[in-house]
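S.K.: This is a predicted model, with the sequence first.
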Amino acid sequence: MSAKPFNDTFLKACRHEPTEHVPVWYMRQAGRYQPEYRAIRAKYSFFEMNYIPEVCAEVTRLPVEQLGVDAAILFADIMTPLKPIGVDVNIESGVGPVIANPVKTLSDVQRLGELDPESHVPYIMEAIKILRQQLSVPLIGFAGAPFTLASYIIEGGPSKHYHKTKAFMYTQPEAWQALMDKLGEMTIRYLKAQIGAGAQAVQVFDSWVGALNDEDYRTYIAPVMHRIFSALKETGVPTIYFGVGAGHLLKEWDRLPVDVVGLDWRTSIRTARELGVTKVLQGNLDPTLLLAPWDMLEAKAKAILDEGTKQPGYIFNLGHGVFPDAKVETLQKLTRFIHSYRRDS
């Protein structure tokens, strides 16, 4: 067990409670910008780092110790639960997830299995248990959302326009609904298992759902997301929903039984509030600003903090993940600035 007192600032903010300082963590805070991560990655493939709980725990814990952030996020990939249900996926360097057996028909959907987290991904649960003994900050579990997972499964890998995915959605509604049902159930089981193992909050990444308009989101996506967050509500653990380029969907997200809405850098906190979003907000510094001169980075961060702290329930984060060109020292300085921030200063 960590000797440090437990820092629950992040959890308080998730619950709309006042905090002594603004909590901060960074999406993809474990990654290639860290020399220590690169040294570990040289020894193992991406999935191997997941398969060895001690390695997964070390990679997850490293940025907490290095940066001083207020939460850890489990080191894994949104593809992790797909392998056991029959998706032949591999993470290719410089490309991302590549699917050898993409879904094209209803029969392809029906051949996918059901996830049993305890037997299919026991290494994830073991890593969470190890981390709960080591961390003095909350541990965030996570999963990919059905649309984003479906986009990889149908496209066969990363896509810019998601033409195959949306065509599947429009032209094969029965198969699409079956896929949403299957992925929705998988997500619920996976996240409940993470919570059972000790995760104290969970984030659902719907990275590419911004490719849909609001009407299609309401029709094809909102029902499964409502089901997921309703099921997770039963656990009492805070939930976070995040997507990229999805500012036009914020009103839809505010109707979901989710606790925290994550914003990318395209939509300001002020704009989200003017749209009527009542949830706790998380975000939303453009990650590219990590390469800017410190004076500019500080000014941009302060502007976001000024907007975010106008009411309780705000968590500082980036508008997307840390990228390899970022510097550890910059993130350390940014974290110290956020922790020392006061509105009147």
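M.R.: Received it, and whenever you're ready, just let me know what you need. Numbering: from 1, shown residues only.
S.K.: From here on, just use CA atoms for contacts and neighbour counts.
M.R.: Noted.
S.K.: Would you agree residue 34 is in contact with residue 328?
M.R.: Yes. The pair formed by residue 34 and residue 328 meets the contact definition of C-alpha atoms under 8 Å, at 6.5 Å.
S.K.: quick one: the nearest residue to residue 147 once chain neighbours are set aside from residue 100, how far?
M.R.: Leaving aside its chain neighbours, residue 147 sits nearest to residue 209 (6.3 Å; criterion: C-alpha to C-alpha, 6 or more residues apart in numbering). From residue 209 across to residue 100, the span is 23 Å (C-alpha to C-alpha, to the nearest Å).
S.K.: Could you check which of those two is surrounded by more residues?
M.R.: Legend: neighbour count by other C-alpha atoms under 10 Å for residue 209 and residue 100, higher for residue 209 (22 against 13).
S.K.: so what's that one up against?
M.R.: Counting by C-alpha atoms under 8 Å, 6 or more residues apart in numbering, residue 209 makes contact with 147-148, 243-244, 246.
S.K.: Return the distance of it relative to residue 186.
M.R.: 18 Å.
S.K.: Residue 141 too?
M.R.: Relative to residue 186, and taking C-alpha to C-alpha, residue 141 is found at 15 Å.
S.K.: out of those two, which sits in the more crowded spot?
M.R.: With neighbours defined as other C-alpha under 10 Å, residue 141 and residue 186 compare such that residue 141 has more, 27 against 24.
S.K.: For that one, which residues are in contact?
M.R.: Residues counted as contacts of residue 141 (C-alpha under 8 Å, 6+ apart) are 73-74, 191, 194-195, 199-203.
S.K.: could you say what helices and strands the longest helix seen in the chain packs with?
M.R.: Assignment by DSSP state H gives helix 173-197 as the longest helix of the chain. The elements that helix 173-197 packs onto, with contact taken as 3 or more C-alpha pairs under 8 Å, 6 or more residues apart in numbering; DSSP states H and E, are helix 106-110, helix 117-120, helix 122-134, strand 139-144, helix 146-155, strand 201-205, helix 222-233.
S.K.: How far does the third one sit from its chain's centre?
M.R.: It refers to helix 122-134. Remark: helix 122-134 is offset 18 Å from the chain centroid, using C-alpha atoms, centre = their mean, to the nearest Å.
S.K.: which strands and helices sit next to it?
M.R.: Applying 3+ C-alpha pairs under 8 Å, 6+ apart, one finds that helix 122-134 contacts helix 46-51, helix 53-67, strand 139-144, helix 173-197.
S.K.: what about versus this one:
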Amino acid sequence: MARPQNDTFLRALLREPTDYTPVWLMRQAGRYLPEYCATRKQAGSFLNLCKNPRAACEVTLQPLERYDLDAAILFSDILTVPDAMGLGLYFAEGEGPRFERPLADEAAIKALKVPDPYGELKYVMDAVSEIRGALNNRVPLIGFSGSPYTLACYMVEGGSSDDYRKIKTMLYSRPDLLHHILAVTADAVTAYLNAQIDSGAQAVMIFDSWGGGLSAAAYQEFSLRYMERIVAGLKREKDGEKVPVIVFTKGGGLWLESIAAIGTDAVGLDWTIDLGEARRRVGDKVALQGNLDPSVLFAPAEVVAAEAVKVLASFDRPGPSNTGHVFNLGHGISQFTPPDVVKTLVDTVHAESRRRRQAA
């Protein structure tokens, strides 16, 4: 697995020297792009788009045709894993993802099994392979999965939730059942990410979207512990090249040191924590990814550029080494984002970070 022609993203994750700060955006292939909307309409549904490797490849590459991004991320969904476990994923109009058979009783929970990544999830591996071929080693490809706790939220609630009452009731009333769900799901995620690496992913990311809603003690026990288990089980090298791992807990700034200690190469940050403070807290233990507020992209272009410079400046410190930062949003890009302003963001990050490196 040779390094891509532009390997700045990988080098930043591994805290190696870079000429500039690399940038990619969570949910960079999405509804803010008219070409994505056209492909999705042609596919018939979001799920059809995810399960068609050729269409998934097409939308993965669309933002790279518009913007000078430093990485591609597999177009898929975090809920492919519980769908492959037999829970029956579907998308209700205006309601988001739902499961036909959420985990509502002990028998269903005990029957939960790790899906075969080359069986029920083969379409994902086919998409990874197809995307790698289409990229032609231009930039790295990121594979990903949801965290066990985040997946469990959907699996128990049956979909999105305002209060996570069902899973939190289980957490405090029957922690044994939730631990069983999390253990099986952690094994499933480990196998799933390793299969993505074998299929061509050059870095992987764990999205813990809902772990930040837990108490400090519950986060350690029910979210972080299982992400640490996954990280320990991942292939960290393929064909002589390192495969970096990024862990992102939305709302996880309070536990930054604990996240950095689980063996990950990088920690993703949302916009609620200062990047410089985060760097002071973790030192050079891990790279940091983030963390512009996605709502900044609704502002005029000059404001977007100024806010991007603030993020870069907050990471910087005196001295020769300003590596270890991957610029990103603090969460996924909004579907209402004007496409033109994204070019302003990407170009500003590249130009300003080059200037700051040269001036050091």
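M.R.: Structure received. These figures come from a predicted structure and were not determined experimentally.
S.K.: where does the TM-score land?
M.R.: Once the chains are laid over each other, their TM-score by TM-score structural alignment, normalised by the length of structure 1 reads 0.95; 341 aligned residues with a C-alpha RMSD of 1.5 Å.
S.K.: Dump the contacts of residue 209 of structure 1 to TSV, plus neighbour count.
M.R.: Shown next, in TSV, are the contacts of residue 209 of structure 1 (neighbours: other C-alpha atoms under 10 Å):
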residue	neighbour count
147	28
148	20
243	23
244	20
246	22
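S.K.: Any chance of CSV for those residues, columns distance to residue 159 of structure 1?
M.R.: As requested, those are arranged in CSV below (distance: C-alpha to C-alpha, whole Å):
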residue, distance to residue 159 of structure 1
147, 13
148, 11
243, 15
244, 14
246, 16
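S.K.: List which of the residues you listed are still in contact in structure 2.
M.R.: Retained contacts for the contacts of residue 209 of structure 1 in structure 2, judged by both residues aligned by TM-score structural alignment, their matches' C-alpha atoms under 8 Å, are 147-148, 243-244, 246.
S.K.: Would you mind finding the match for residue 179 of structure 1 in structure 2?
M.R.: Alignment note (TM-score structural alignment): residue 179 of structure 1 maps to residue 181 of structure 2.
S.K.: Please report how far its match lies from residue 81 of structure 2.
M.R.: Counting by C-alpha to C-alpha, the gap from residue 181 of structure 2 to residue 81 of structure 2 is 13 Å.
S.K.: what do you get for residue 305 of structure 2?
M.R.: From residue 305 of structure 2 to residue 81 of structure 2 the distance is 38 Å (C-alpha to C-alpha).
S.K.: the more surrounded of those two?
M.R.: The neighbour comparison of residue 305 of structure 2 against residue 81 (other C-alpha under 10 Å) goes to residue 81, with 25 against 22.
S.K.: mind checking which helix or strand the more buried one is in?
M.R.: helix 80-82 (DSSP states H and E).
S.K.: which part of structure 1 lines up with that helix?
M.R.: Residues 80-82 of structure 1 are where helix 80-82 of structure 2 lands, counting by TM-score structural alignment.
S.K.: Over to stretch 16-23 of structure 2?
M.R.: Mapped onto structure 1 using TM-score structural alignment, stretch 16-23 of structure 2 covers residues 17-24.
S.K.: just stretch 200-212 of structure 2 next, same as before
M.R.: Matched against structure 1 by TM-score structural alignment, stretch 200-212 of structure 2 falls on residues 198-210.
S.K.: Between the two ends of that stretch, how far is it?
M.R.: 31 Å.
S.K.: what do you get for stretch 95-108 of structure 2?
M.R.: 25 Å.
S.K.: buried stuff in it?
M.R.: Residues of stretch 95-108 of structure 2 classed as buried: 97-99, 102-103 (neighbour count, 16 or more other C-alpha atoms under 10 Å).
S.K.: from the residues you listed, which is closest to residue 289 of structure 2?
M.R.: Nearest to residue 289 of structure 2, judged by C-alpha to C-alpha, of these is residue 97 at 27.0 Å.
S.K.: What sits closest to the closest one if chain neighbours are left out?
M.R.: Take residue 97 of structure 2 and drop its neighbours on the chain: the residue closest to it by C-alpha to C-alpha, 6+ apart is residue 91, 4.5 Å away.
S.K.: can you pull out the helices in the stretch 201-345 of structure 1?
M.R.: Taking DSSP state H, counting those that start in this stretch as the criterion, the stretch 201-345 of structure 1 contains helices spanning 214-216, 222-233, 250-254, 269-274, 294-308, 328-340.
S.K.: What mean distance separates the second one from the matching residues in structure 2?
M.R.: Helix 222-233 of structure 1, aligned to structure 2 and superposed, deviates on average by 1.5 Å (mean C-alpha distance after the TM-score superposition for structure 1).
S.K.: Okay, buried residues for that helix please.
M.R.: Neighbour-count burial for helix 222-233 of structure 1, counted by 16+ other C-alpha under 10 Å, picks out 222, 224-229, 231-232.
S.K.: go on, the fourth one?
M.R.: Neighbour-count burial for helix 269-274 of structure 1, with 16+ other C-alpha under 10 Å as criterion, is recorded at 269, 272.
S.K.: Then the first one?
M.R.: Along helix 214-216 of structure 1, the positions that meet the burial threshold by neighbour count (16+ other C-alpha under 10 Å) are residue 214.
S.K.: Kindly provide the distance from the nearest residue to residue 7 of structure 1 once chain neighbours are set aside to residue 6 of structure 1.
M.R.: Leaving out its chain neighbours, the residue that sits closest to residue 7 of structure 1 by C-alpha to C-alpha, 6+ apart is residue 137, at 5.1 Å. According to C-alpha to C-alpha, residue 137 of structure 1 stands 6 Å off from residue 6 of structure 1.
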